[in-house]
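# okay, structure incoming, though there's no sequence with it:
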């Protein structure tokens, strides 16, 4: 059975291609670009551990 929290996460989760883009931009040489991408990831997932879990479970290469 799926918990309510998991359902909310699924509904609020952006498309994988957007997460891939943010991960790529997080490695950008431009500090402003990199910081903004990390902010977007952290605002979406809440913490680094959740980002890593999502990336691994969706086979997103970083």
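Good, I have the coordinates. Just so you know, these numbers come straight off a predicted model, no measurement behind them.

# can we go C-alpha only for contacts and neighbour counts from here?
Fine.

# tally up the residues packed near residue 30, please.
By other C-alpha atoms under 10 Å, 10 other residues sit near residue 30.

# one more: the one 4 residues further on?
The number of residues packed around residue 34, counting by other C-alpha under 10 Å, is 17.

# next one: residue 49
Residue 49 has 11 nearby residues by other C-alpha under 10 Å.

# use this one as the comparison:
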């Protein structure tokens, strides 16, 4: 299936507050906190481009 990534994106609907939290933690001064937040974002979305697209589409301020 060549559109597997597109299908996954369409099915993705994490709570906005969770994404806001991870984006906030990604700016924390503690490197371990930042790394974990980014790991969670990338694990949920697959890549940074998808994270950015989701945040923009949901009007989440980061």
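Ah, there it is. This one's a predicted model, so the numbers in the text were calculated from it and none came from an experiment.

# report the TM-score for the pair.
The TM-score (TM-score structural alignment, normalised by the length of the first structure) is 0.82; 55 aligned residues with a C-alpha RMSD of 1.3 Å.

# now residue 17 of the first structure: how far from residue 4 of the first structure?
Separation of residue 17 of the first structure from residue 4 of the first structure (C-alpha to C-alpha, to the nearest Å) stands at 25 Å.

# sorry, that was for residue 54 of the first structure
Going from residue 54 of the first structure to residue 4 of the first structure by C-alpha to C-alpha gives 18 Å.

# and if you look at residue 10 of the first structure?
Residue 10 of the first structure is 10 Å from residue 4 of the first structure, by C-alpha to C-alpha.

# let's verify residue 27 of the second structure: helix, strand, or coil?
The local conformation at residue 27 of the second structure, judged by DSSP: H, G, I helix; E, B strand; the rest coil, is coil.

# what's the burial count for it?
Using other C-alpha under 10 Å, residue 27 of the second structure is surrounded by 15 other residues.

# can you find the partner of it in the first structure?
Superposed on the first structure with TM-score structural alignment, residue 27 of the second structure falls opposite residue 27.

# residues contacting its match?
Shown in contact with residue 27 of the first structure (C-alpha atoms under 8 Å, 6 or more residues apart in numbering): residue 34.

# tell me the first helix or strand C-terminal of the helix or strand encompassing residue 35 of the first structure.
Assigned by DSSP states H and E, residue 35 of the first structure belongs to helix 31-45. The first helix or strand that comes after helix 31-45 of the first structure along the chain, using DSSP H and E, is helix 48-57.
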